[in-house]
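> Give me the fold of what follows.
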Amino acid sequence: MKKYVLASALILASSTAISADYLGLRVGGGLGTGIGDYSLQDIDNSQMSISTDPSISLELGYDFNDIFAFNVKGAGTGFKSTSKSNSNQSKGTIYELALEAELGYTFSFDGDTLVKPYVAVGVVTFDKDTSKMLGENNYAKTGRGAIGVRTILDNGVYFDGRIQSTDFTDKGKGLSAKLDLVTEGRITVGYRF
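Down below sits the predicted model:
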């Protein structure tokens, strides 16, 4: 019986030591830009299109193990609203806060470099001005999906590249991928503790 207890303790201790390499809090900042030629149709006026500028983001994440992680991201994105009947433009900034669950697998190279391809899904909420533009009285909430790869170096510095798509479907309407999804590429650099 003592041998079983000792063997179990050794297995648990070694698995904890191995998983400790994958645990950690991450903090980073990044830049993103739209991918493809797209424009959103304004809710109140189908003759109005909205295009986005590059975005700046901050993120806080926690890796629970080599598979699961949770992220909180904040971003600011400039946008232009253009009328098709004349060239009047209005500009503004979209502020967002996103909560995401992440699923992937972390591979270890040379015992020091970790690489994790992943998929993430979550919910995004917007500031009041953006929410009004999206036809919501309160803070608008919508879905987001992403695929990406994160590389963590032995000194704790990480690089994260991802492609994400956010649903901007008008309230009460069905999803049209061409008109309602904003797809963005984003690069983040940060530190994992």
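
> contacts and neighbour counts: CA atoms only from here.
Noted.

> Name the surrounding residues that touch the helix or strand F70 falls within.
Assigned by DSSP states H and E, F70 belongs to strand 68-83. With Cα atoms under 8 Å, 6 or more residues apart in numbering as the test, strand 68-83 has contacts from 47-64, 88-104.

> what's the spacing between that strand and its chain's center?
Distance of strand 68-83 from the chain centroid (Cα atoms, centre = their mean, to the nearest Å) equals 9 Å.

> tilt between whichever helix or strand comes after that strand and strand 68-83?
Once strand 68-83 ends, the next helix or strand along the chain (criterion: DSSP H and E) is strand 89-104. Taking axes from the mean of the first three to the mean of the last three Cα atoms, to 10 degrees, one finds strand 89-104 and strand 68-83 inclined to each other by 160 degrees.

> Please provide the structure for the following sequence as well, for comparison with the first:
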Amino acid sequence: MKKTILASTLLALSFGAAASEYNGHRIGAGISNLTLSDNSSFNVPDWKLGNGIKLEYGYDFNEIVGINVSYTNHSDDVSVPDIEHSVNYKSSSLKVDADIGYAFQLDGFAIKPYGAIGLTSTSEDLDTNSSWGNVYGGYSNLHVGMGVRAQLDMGMYADFRYDLGTYDDIDTDYLSFTVGYRF
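Down below sits the predicted model:
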């Protein structure tokens, strides 16, 4: 009986130790691509806003659940059908979400495919260079995402992620790649 209790205790401790090896803070920086798509009846063409910057902080509780806070900033010239010239569009977004997946431990690194859900707060600035003047706005919306994070045992990681949000008949598609360090 004592051997069974001892073996069960050692087994439970080994699972706890393995899970705790994956927890911790992480910070990273990278690039993000933003596309705005109009899904209303107006048929406005997609605005592909090119690459912007992304800064992120995350905390992994274990091999399954983590939280993320990220900031993205995009700026690009886009064409609008009602205006004969392009407008300068600037967007910055703050996202808070949770990711759920599983980190597969391999020899010297781990790979975690995951799904994410959270909130996005975005501010926009359109410089129309016309009689319309500048247009400022902001919105908050729910977003869902999916991604994969590869992490070396030494702490370096790379994250490839796709997020999708919708507000007022506009779909926001974020595609990002970040590299960072978990400590």
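
> Distance check, the residue nearest to V144 of structure 2 when sequence neighbours are not counted against D97 of structure 2.
Using Cα to Cα, 6 or more residues apart in numbering and skipping the chain neighbours, the partner closest in space to V144 of structure 2 is I117 (4.5 Å). Per Cα to Cα, to the nearest Å, I117 of structure 2 is found 5 Å from D97 of structure 2.

> Same check on S40 of structure 2?
Distance from S40 of structure 2 to D97 of structure 2, by Cα to Cα: 27 Å.

> the more surrounded of those two?
More neighbours surround D97 than the other of S40 of structure 2 and D97, with 19 against 11 (other Cα atoms under 10 Å).

> if I line the two up, what does the more buried one land on in structure 1?
Using TM-score structural alignment, the equivalent of D97 of structure 2 in structure 1 is E100.

> OK, contacts around that match?
With Cα under 8 Å, 6+ apart, E100 of structure 1 has these contacts: F70, N71, V72, A120, V121, G122, V123.

> Translate the first one into the numbering of structure 2.
Residue-level alignment of F70 of structure 1 against structure 2, with TM-score structural alignment as criterion, gives I67.

> now swap in the fifth one and tell me
Counting by TM-score structural alignment, V121 of structure 1 corresponds to I117 in structure 2.

> And its match, which helix or strand is it part of?
strand 109-127.

> And that strand, how far out from the chain middle?
On Cα atoms, centre = their mean, the centre of strand 109-127 of structure 2 falls 3 Å from that of its chain.

> which parts of that strand are buried?
Neighbour counts using 16 or more other Cα atoms under 10 Å place 109-120, 122, 124-127 of strand 109-127 of structure 2 among the buried residues.

> and that strand, what does it pack onto?
Counting contacts by 3 or more Cα pairs under 8 Å, 6 or more residues apart in numbering; DSSP states H and E, strand 109-127 of structure 2 packs against strand 86-101, strand 104-105, strand 134-152.

> Just name the most buried of the ones you listed.
strand 86-101 (a mean of 19; mean count of other Cα atoms under 10 Å).

> Against structure 1, what's the mean shift for it, could you check?
Once fitted to structure 1, strand 86-101 of structure 2 is off its aligned match by 1.2 Å on average (mean Cα distance after the TM-score superposition for structure 1).

> Could you check how far the residue lying closest to G76 of structure 1 once chain neighbours are set aside is from D112 of structure 1?
Ranked by Cα to Cα, 6+ apart and with sequence neighbours excluded, the top spatial neighbour of G76 of structure 1 is Y95, at 4.6 Å. The gap separating Y95 of structure 1 from D112 of structure 1 is 36 Å, by Cα to Cα.

> Map P54 of structure 1 onto structure 2.
Using TM-score structural alignment as the criterion, P54 of structure 1 maps onto N51 of structure 2.

> That match: what's it in contact with?
I31, S32, N33, L34, H74.

> re earlier: so which of the helices and strands packed on strand 109-127 of structure 2 is nearest K2 of structure 2?
Closest to K2 of structure 2 of those, according to Cα to Cα: strand 104-105, at 31.6 Å.

> now for that closest one, which elements pack on it?
Against strand 104-105 of structure 2 (3+ Cα pairs under 8 Å, 6+ apart) you get strand 109-127.
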